[in-house]
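Asker: missing the sequence, but the structure's below:
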């Protein structure tokens, strides 16, 4: 019954345009007929608790039964993450305002909720005078890079920041983080974050499930859902050891950045030992949440936290690794 409910959820939330694009691509490239393909999609969704799009993104049409078993889809991850990060503890990860207060020891840049800006009139001018010349406005509970907008600070000359945030439905404002020059050279269009997956074992020891560099492609955000790339980082060295991948199955893997031409494979993430040290501390900071996908910015001064995700994306882990 639960699997049927999951299937109903997948159908209700299906991106039909993307589904049809992937469906037609697989039919053509693998010479499959519509009935056989649709039957395999539905049966795989019910058997392996994957969404209809994940059938394509995990490339189930190319996999054996044993390989399919290894993949964690939306249904599995919902159950797993609910067990690892109970609702009682995960709230601080859902709200960016609360997160920045709870994890302030690991944050370098200015970030304020709209209520803070209202209560202290000196904060908005201070934020707008930050050296980056930009501010980022967000919905504090937004997901996957949605409800995020970057503005040059000069845009607010003669405007009231708080009134603008009210009108545009933003409740969180932060200083634009200027990334490390090496990462800027790789991809300058957005803040490209390192995603590190941590897990606390039954002895409360921090285990690293893996790491990825999320790389923007002419986008203001770096999320895969927005058409960007994710590349696997060797957890021991901090070096990208395989091409970056898209969640769009019609696009080829990228060994070099498609816009800048900088090599992705072999790229050394700066301050890697410092990132690992920060992850060990942040993972134990609130141990009620035991499995977290962290987003880390790397600046010329070192790493800092941008976000912690209790519902971390199974695509960002599995697609670059090409395994479940």
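Answerer: In hand now; what should we look at? What you see is a predicted model; the values in this text were computed from it and never measured.
Asker: hey, let's count contacts and neighbours off CA atoms from now on
Answerer: Fine.
Asker: So which residues of the chain form strands?
Answerer: With strands called from DSSP state E, the chain shows them at 111-113, 134-138, 148-152, 172-175, 194-200, 206-215, 229-233, 291-299, 302-309.
Asker: Just the buried positions in the third one, please.
Answerer: The one in question is strand 148-152. For strand 148-152, a neighbour-count test (16 or more other CA atoms under 10 Å) marks 148, 150 as buried.
Asker: putting a second one here so we can go through both:
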């Protein structure tokens, strides 16, 4: 059964009003995408898709434009979800960037989004679930920063509004000679947050020991129950981050059991049944302590009920799951049809729970 909006009474309106609002939001989202379009990358992706599909590039360009309008699919959606290989009916089952944006606009109240967008607002709110220490660089002296880093040995410095793994860097205490200078460098780079390094569960480290390999758990809180909409396993591939945009890879898990059902793939469309660096099998991989992950999600998804739809980044520490951050504007991870053999996306499943 689908649920309505829990937190914002302004959403309890007639269908006509909601339809008008949806159209306006859709137009705004489309214009925003046009304004921020990376033209060079757009043409590079179209060339790659034309080569992969064996179809003329002009056909791909026209079809990309068509899918952008009809299915709200960005050109990266088109490539990642292999839209060139799908029928019209199959395309309607995929959650595109425009669809995901519609959920965010309807269910995540604007006044509360900053609690997730700013890490220095998020951390105090979810401190008991973080499983690590952290320091606000702007409110700390060089001596306090030195004490924090030397106590923990290895730390991660982060931009408080960084996305996609950007604005992060790893530092060791024995590599820093002048902590006053180091503090000024952090401030100049807008890395206002410093956190102790996460020691992950050995089973997670077996995938890629250089990076903290995390889960993206997408939840929807309907005011009564927390629904786990999707579970994703992300892993690094040599780099110190597991983010897909920065060289990592991902695969979808069974959201009830935490078992990987398919191989993983990266942004270059390379697919992996086992990890290329460690040889650890990906298909059939069991995320450790997964029941604890589900218990944790049921707690944290209720902390800010005005933000109903969240993509949680979860690490598996040595003794339990740890929240890295929450994303109020999360995208959706869907497996390539060529990898799974299925040409049906997640839209029907999401609409069983969420009305959008």
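Answerer: It's in. For clarity, every value in this text was computed on a predicted model and none was experimentally measured.
Asker: nearest to residue 25 of structure 1, of the strands of structure 1?
Answerer: Nearest to residue 25 of structure 1, of all the strands of structure 1, is strand 229-233, at 19.9 Å by CA to CA.
Asker: and the closest one, which stretch of structure 2?
Answerer: Mapping strand 229-233 of structure 1 onto structure 2 (TM-score structural alignment) gives residues 249-253.
Asker: Identify all contacting residues around the matching stretch.
Answerer: When contacts are defined by CA atoms under 8 Å, 6 or more residues apart in numbering, stretch 249-253 of structure 2 is touched by residues 230-237, 242-244, 259-267, 333-335.
Asker: do that again at 7 Å, thanks
Answerer: Residues outside stretch 249-253 of structure 2 that contact it (CA atoms under 7 Å, 6 or more residues apart in numbering) are 231-236, 242, 244, 259-266, 335.
Asker: That one vs structure 1, mean deviation?
Answerer: Its aligned residues in structure 1 lie a mean 1.1 Å from stretch 249-253 of structure 2 after superposition (mean CA distance after the TM-score superposition for structure 1).
Asker: what about that stretch, distance to the chain center?
Answerer: Relative to its chain's centre, stretch 249-253 of structure 2 lies at 12 Å (CA atoms, centre = their mean, to the nearest Å).
Asker: do stretch 52-66 of structure 1 as well
Answerer: 21 Å.
Asker: That one aligns to what range in structure 2?
Answerer: Counting by TM-score structural alignment, stretch 52-66 of structure 1 corresponds to 75-89 in structure 2.
Asker: so who does residue 303 of structure 1 touch?
Answerer: 275, 296-297.
Asker: Stretch 206-224 of structure 1: which residues count as buried?
Answerer: Quick answer for stretch 206-224 of structure 1 (16+ other CA under 10 Å): 206, 208, 210-224.
Asker: Same check on stretch 306-321 of structure 2?
Answerer: Buried, per 16+ other CA under 10 Å, within stretch 306-321 of structure 2: 306-318, 320-321.
Asker: against structure 1, where does it fall?
Answerer: Alignment of stretch 306-321 of structure 2 against structure 1: residues 288-303, by TM-score structural alignment.
Asker: Now whatever residue of structure 1 lines up with residue 195 of structure 2: closest residue in space, sequence neighbours ignored.
Answerer: Mapped onto structure 1 by TM-score structural alignment, residue 195 of structure 2 lines up with residue 174. Nearest non-adjacent residue to residue 174 of structure 1, counting by CA to CA, 6 or more residues apart in numbering: residue 111, 4.0 Å away.
Asker: what number of residues lie near the aligned residue in structure 2 for the one you found?
Answerer: The alignment partner of residue 111 of structure 1 in structure 2, by TM-score structural alignment, is residue 134. A total of 21 residues lie near residue 134 of structure 2 under the criterion other CA atoms under 10 Å.
Asker: Thank you, goodbye.
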